[in-house]
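Visitor: how would this look folded up:
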Amino acid sequence: MLTVQNDISISDPATGHHVGSLASATQTEVEDAMALARRSFPLWRHTQAAERGAALRAAAAALRDGAAGLAEIHEHETGRPRDEAMAAIDAGVSTLEQYAELGPVHRGRSLLGSWSATDLMVPEPRGVVVALTPWNDPVAVACGLIGAALVTGNCVVHKPSERCPHTGMRLGELLHDAFPAGVLQTLTGGGAVGARLAGHHDADVVAHVGGVETGRHVAMATARTGAKALLENGGNDPLLVDGDVDPVWAAEQAALGSFANAGQICVSVERIYVHRRQADEFLAALTAAARRFSVPPLVDTEHRDKVHDHVSQALAAGARALTGATIPDGPGAHYPATVLSGCTPDMAVMAEETFGPVAPVMVVPDFATGLVEAVRGRYGLAATVLTADMAHAHEAYRTLRAGTVKVNAVFGGAPGGAAQPRGVSGTGFGYGPELLDEMTTTKLVHLTAPGEAG
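Guide: The predicted structure is shown next:
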């Protein structure tokens, strides 16, 4: 039974001022939402694919029209600067438009059987999709999961993170009118609401983007119900700096990867291995870059304290802070860009996901050792290697156990890319055309005339 929770109260991470409060969904509201989604599914699945695509285009247009107001909420609730919040919303609009085009052409296969029979592999919607989305990129991530699920004929119950409930609710309001009643619903709440949705008997897919521990609970819940789990559970993404690259350029890449959005990007750089030939120049340039970097606040003081705890543990274990590493005076959840040298594999900043503006650096004697260290650990979301040696580049991308490997750029990539995380970082495709496959299931059909031995 879901315990009724207190209202969710949000403070602006930049100023500490109260943003607002929202009531957490009750047990009855959760049950009603799931039941409505189940009742709405037959009509929506029978809606022509082209009409579902048109509905998604209408939703994208509504989101574009409401982007400015949503970006303001996003900024005050999560601390993401207004221009970055707008860019993230634009990405969400583009994602909805892409799935509006991809959905109607999502197809199965015909097979070569006997002359008198037809054999087909037909994709079908799975049913009710529960989407549990994060606070660090709440619009773009939600649009990906919602868009792929709806355009393939599923109904969606969306719970945004309790750290950005106003952003999630406003997104739901903007998209809602493009679809029939019950096809897309939004519920607010914390872990108890998420757990109830993840373990609900009416859920056919539970798509979760967030922390490892929550993802593990989602996987256990779906194992009990038989629902499909689609998980992106965070990472501890390494950056490997080879001995033949410009150390100043490499430091700028490392700063961007470590400090953009205060290190609160799923594929942020979490740990750095630098060739000893480059170490002194690299560390000096990275420290200078960190001091220049304009870092937005972390999402809240609770998360800021977790980041600082990782840093404090590293310092106590022998690491050295070249810049940052202190909680500033004043309101909000600010934390400076921090560079740590002398780090070792057993430190939390190297072994776990810190998810803050921290660049922990370990010096390695050669590329091979750095690659061994980069492979270390239980995560496998993304990794980056900076090298001028094509043999090293090929060795790195083939060896690194990560869903995404970037060579000579910490961010970027062609549209439509999709990857499967490794280890505790998750399972399944979370983006691209392949996400349509995750949201559907395949039925094999054999057609033959009566009396034929097809």
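
Visitor: drop to CA atoms for contacts and neighbour counts, all remaining ones
Guide: Fine.

Visitor: counting neighbours, what do you get for residue 21?
Guide: As a burial measure, the neighbour count of residue 21 was computed by other CA atoms under 10 Å and equals 14.

Visitor: hang on, residue 9 in a strand?
Guide: Yes - according to DSSP: H, G, I helix; E, B strand; the rest coil, the state of residue 9 is that of a strand.

Visitor: now it: how far from residue 235?
Guide: 28 Å (CA to CA, to the nearest Å).

Visitor: ok, those two, which is more surrounded?
Guide: More neighbours surround residue 235 than the other of residue 9 and residue 235, with 33 against 15 (other CA under 10 Å).

Visitor: touching, the more buried one and residue 380? I think so.
Guide: Yes - the criterion here is CA atoms under 8 Å, and residue 235 meets it with residue 380 at 6.2 Å.

Visitor: okay, and the common contacts of these two?
Guide: Contact criterion CA atoms under 8 Å, 6 or more residues apart in numbering; residues bridging residue 235 and residue 380 by contacting each: residue 425.

Visitor: do you know how far residue 113 is from residue 120?
Guide: Using CA to CA, we find residue 113 at a distance of 10 Å from residue 120.

Visitor: mind checking which of those two has more residues around it?
Guide: A count of neighbours by other CA under 10 Å puts residue 120 above the other of residue 113 and residue 120, at 17 against 12.

Visitor: one more to line up against the first:
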Amino acid sequence: MSFSNDFLNIIDGKKVSSAISQPVINPSTEDVIASVPNATKEQLDEAIKAASTAFPAWAALPVGKRQHAMVELGQLLQKHLENFVSLLMREGGKTKDLATIEAMQAVAWFCEGGAKQSLPDEVLLDSPERKVIVRYVPVGVCAAITPFNFPLSLMVWKLAPALVTGNVVIVKPSPHAPLTAIKLVELAQQVLPPGVLNILAGDINLGKQLCEHPEIRRISVTGSTAAGKDIMRSAANNLARVTLELGGNDPAIILPDVDPQELAPKLFWATFHNSGQICVALKRIYIHEDVYDAVRDALVAYARTITVGDVSQPGVGVGPVQNRVGFKKVKSFLEDCKKNGYKFALGGEVDHNRKGFFVPITIVDNPPENSMIVQEEPFGPVVPLVKWNDEENVIRRANATVYGLAASVWGKDIKRAEAIAKRIESGTVWINESLIFHWDYPFGGFKHSGIGVEHSKAGLMSWTNTQTMTIHA
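Guide: Just a heads-up that it's a prediction; the model follows:
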């Protein structure tokens, strides 16, 4: 069963267009693959009114019925899985394997995460004189602002807990990758009552209007740190609550006891999956000097086996950067490396005659700690390798950043790796693995990498108000 060819806003269960539209570009070819409407302020008001009207009945449903709706949503997504995979490849520049992983993760988040999580009342005291109950009450009309790099799964990360706790949602997808989000919300109308889930495509102005709207009670955002700050400012007047999952400059620390050949593929995919456009991808890899050359050479050798190209072609392992803005940003990092004379162990040269937003897999060989490529996040297929020889020093360097989203430690001495991991200032620290997520594992950032967490009971609670009820006999 194929999707319809239209990509329209969904308000109160109905498809809605607008006078102004914006193109969506295939990053592999730079061809326009669709147009989506730019929602107006009036349409935003209509969507929020529809959501407000739908909220009381949805919140009053027994949680078991909302959980069942999550299962139905997951099954609907599974039924159309091939369509979602194809769309992710075209709008996101993802390989088929990666697009399939994303779509299947979204299915699981609905069918298992959303279907199993709940916040039952908690009895704190039950005596002859008094009973004290804690209730978790849905917030109301919420905004979900989603990014371009994982436009389907990161939206579902927000929708499953928001809906199962009884909230209603307005989704505002990235203008660079709105198509899969629109199609999921369109399909969801087969399961959800009108107004419970709405979607509005648009630019930064729509996002600002959404965040400033007095009836928006909560805003969940995945995006850059700069965007997160803007959203906090917009939300402040109405004291709308925010959860922000923002940028990162994620360090990996490689201990001297690793096996370079075994490690290389793991480091490669932890760094270059989705062309490095993952908020928790490895952004700077600190390698002990005893194994630096061996790890570098093994990583370069493995990287040479991976083809960068149009994801619709066979044998391609890494696709393009998703949009022109990101493409220009990544190129600025390469230009800075060249200007400062840093050595490339691999890559570094963009083919400007090639159509598509392609950046070669680039590995920068031991640049200075204060270099742009070490201190900032390129969000593309470029990574610096940096030597270390003193444990205290490398921990200090790993933490010497405004970011604190994720980190990893790699080595056979697990006790040493764990001791280092406990001193890293980030919301997630993986040991001998990376990019592992689960609806029961809290996920959030320290410092400028975010506020609050997604997933787990803590993430579920963030979609609710906590109410204490006391009953005097």
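
Visitor: and for the host helix or strand of residue 49 of structure 2, what span of structure 1 is it aligned with?
Guide: In this structure, residue 49 of structure 2 is located in helix 41-60 according to DSSP states H and E. For helix 41-60 of structure 2, the aligned range in structure 1 is residues 27-46, judged by TM-score structural alignment.

Visitor: may I see the buried residues of that stretch?
Guide: By neighbour count on 16 or more other CA atoms under 10 Å, the buried set for stretch 27-46 of structure 1 is 30-31, 33-34, 36-38, 40-41, 44-45.

Visitor: now do stretch 290-306 of structure 2
Guide: Going by neighbour count (16+ other CA under 10 Å), the buried part of stretch 290-306 of structure 2 is 291-292, 294-300, 303.

Visitor: what residues does it touch?
Guide: 256, 258, 260-261, 263-265, 267-268, 287, 316-318, 345-346, 361, 363, 385, 387.

Visitor: which ones among the residues you listed map onto helices?
Guide: 260-261, 263-265, 267-268 (DSSP state H).

Visitor: most neighbours of all the residues you listed, which one?
Guide: Across these, the neighbour count under other CA under 10 Å reaches its highest value at residue 267, namely 23 neighbours.

Visitor: okay, that residue and residue 432 of structure 2: tell me how far apart.
Guide: When residue 267 of structure 2 is compared with residue 432 of structure 2 (using CA to CA), they lie 10 Å apart.

Visitor: now residue 171 of structure 2
Guide: Distance from residue 171 of structure 2 to residue 432 of structure 2, by CA to CA: 35 Å.

Visitor: who has more neighbours, those two?
Guide: Regarding residue 171 of structure 2 and residue 432, a neighbour count based on other CA under 10 Å identifies residue 171 as having more, with 27 against 18.

Visitor: mind checking the SS state of the aligned partner of that one in structure 1?
Guide: Taking TM-score structural alignment, residue 171 of structure 2 has residue 158 as its aligned residue in structure 1. For residue 158 of structure 1, the assignment made with three-state DSSP gives strand.

Visitor: quick one, what contacts residue 158 of structure 1?
Guide: Contacts were defined as CA under 8 Å, 6+ apart; by that measure residue 158 of structure 1 touches 130-133, 146, 184-187.

Visitor: one more time with 7 Å, if that's ok
Guide: Neighbouring residues of residue 158 of structure 1 by CA atoms under 7 Å, 6 or more residues apart in numbering: 130-132, 185-187.

Visitor: cool, residue 388 of structure 2 as well?
Guide: With contact taken as CA under 7 Å, 6+ apart, residue 388 of structure 2 is in contact with 286-289, 394.

Visitor: which residues are in contact with the match of helix 41-60 of structure 2?
Guide: With contact meaning CA under 7 Å, 6+ apart, stretch 27-46 of structure 1 is reached by 2, 125, 127-128, 153-156, 182-183, 202.

Visitor: same check on stretch 186-204 of structure 1?
Guide: Outside stretch 186-204 of structure 1, the residues within contact range by CA under 7 Å, 6+ apart are 2, 24-25, 34, 38, 126-130, 157-160, 162, 165, 169, 172, 206, 218, 221-222, 225, 227-228.

Visitor: narrow those residues to those in helices?
Guide: Short answer: the contacts of stretch 186-204 of structure 1 in helices (DSSP H) are 34, 38, 165, 169, 172, 218, 221-222, 225.

Visitor: any of those residues buried? List them.
Guide: Those of those that meet the buried threshold are 34, 38, 165, 169, 172, 218, 221-222, by 16+ other CA under 10 Å.

Visitor: tell me the one of those residues nearest residue 57 of structure 1?
Guide: Within the set of those, residue 172 lies nearest residue 57 of structure 1; the separation is 15.0 Å, counting by CA to CA.

Visitor: chain neighbours aside, what residue packs nearest to that closest one?
Guide: Of all residues beyond its chain neighbours, the one nearest residue 172 of structure 1 is residue 186 (5.9 Å), with distances taken as CA to CA, 6 or more residues apart in numbering.

Visitor: that neighbour corresponds to which position in structure 2?
Guide: Counting by TM-score structural alignment, which is the criterion used here, residue 186 of structure 1 corresponds to residue 199 in structure 2.

Visitor: ok, how many other residues are close to its match?
Guide: By other CA under 10 Å, the residues close to residue 199 of structure 2 number 31.

Visitor: then the one 10 residues further on?
Guide: Close neighbours of residue 209 of structure 2, defined as other CA under 10 Å, add up to 16.

Visitor: the counterpart of it in structure 1: which element?
Guide: Taking TM-score structural alignment, residue 209 of structure 2 has residue 196 as its aligned residue in structure 1. Residue 196 of structure 1 is part of helix 191-198, with elements assigned from DSSP H and E.

Visitor: average offset of that helix relative to structure 2?
Guide: Aligned to structure 2 and superposed, helix 191-198 of structure 1 gives a mean residue distance of 1.0 Å (mean CA distance after the TM-score superposition for structure 1).

Visitor: and that helix with helix 27-45, angle?
Guide: Here helix 191-198 of structure 1 runs at 40 degrees with respect to helix 27-45, directions being taken by axes from the mean of the first three to the mean of the last three CA atoms, to 10 degrees.

Visitor: how far does helix 191-198 of structure 1 sit from its chain's centre?
Guide: Average the C-alpha atoms of helix 191-198 of structure 1, do the same for its chain, and the two points are 18 Å apart (CA atoms, centre = their mean, to the nearest Å).
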